[in-house]
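In: Build me a structure from this.
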Amino acid sequence: MARYVVDVMPKPEILDPQGKAVLGALPRLGFAGVTDVRQGKRFELEIEGDATDEALAEVQKMAGTLLSNPVIEDFAVHVESQA
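Out: This is a model prediction of the structure:
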């Protein structure tokens, strides 16, 4: 079984209110020096069989059609491990 990871982040030009809220809270909690925060999503998918180029392409298709909104988000897919 292969595990694929999809990381989804807002595009740089898109406002990120959740990231800004975290950025504002960090100094109040005693954490200094953080200049920006962007919040995204991480999906881990386990696919039957070995990691193949075909399976990677299928996961990329999933990421582009369901796991992300391509209008406002970018995504990256990689193979994390193979059991």
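
In: okay, CA-based contacts and neighbour counts for the rest of this
Out: Will do.

In: Mind checking what secondary structure Gly64 has?
Out: helix (DSSP: H, G, I helix; E, B strand; the rest coil).

In: I'd like the next helix or strand past the longest helix anywhere in the chain.
Out: Ordering each helix of the chain by length in residues (DSSP state H) puts helix 17-28 first. Following helix 17-28 in sequence order, the next helix or strand is strand 41-47 (DSSP states H and E).

In: Following up with a second sequence; could you model it the same way so I can compare the two?
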Amino acid sequence: MPTIVVDVMPKAELLDPQGKAVAGALDRLGITDFASVRIGKRFELTVEGEVGDDTLATARRIADEILSNSVIEDVVGIEVVE
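Out: From the prediction side, this is the model:
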């Protein structure tokens, strides 16, 4: 069955305390290759049957209205994984 993957991230202009904590932990471990860390959410919507334009449009609506908080988050990706 195909799966629609939706990725949601905090808006770039907002503070990401979880990401900051992970970045601090990496620094304490001596890992300095990464300038920053941001933490988001991944949703997997399993589809019965074919994924057509209507199904993708519904997934986009769900992502915008239910899976993300548009005040503080952006939907950064929607893709179909077979």
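
In: TM-score for these two?
Out: The TM-score (TM-score structural alignment, normalised by the length of structure 2) is 0.92; 81 aligned residues with a C-alpha RMSD of 1.0 Å.

In: The longest helix of structure 1 vs structure 2, average distance?
Out: For helix 17-28 of structure 1, the mean distance to aligned residues of structure 2 following superposition is 0.6 Å (mean C-alpha distance after the TM-score superposition for structure 1).

In: any idea how far Val5 of structure 1 is from Glu58 of structure 1?
Out: Relative to Val5 of structure 1, Glu58 of structure 1 is positioned 13 Å away (C-alpha to C-alpha, to the nearest Å).

In: which of those two has more neighbours?
Out: It is Val5, of Glu58 of structure 1 and Val5, that has more neighbours when counted by other C-alpha atoms under 10 Å, with 18 against 12.

In: check contacts around the more buried one.
Out: Val5 of structure 1 is in contact with 42-45, 77-80, counting by C-alpha atoms under 8 Å, 6 or more residues apart in numbering.

In: Repeat that for Thr46 of structure 2.
Out: With C-alpha under 8 Å, 6+ apart as the criterion, the residues that contact Thr46 of structure 2 are 1-4.
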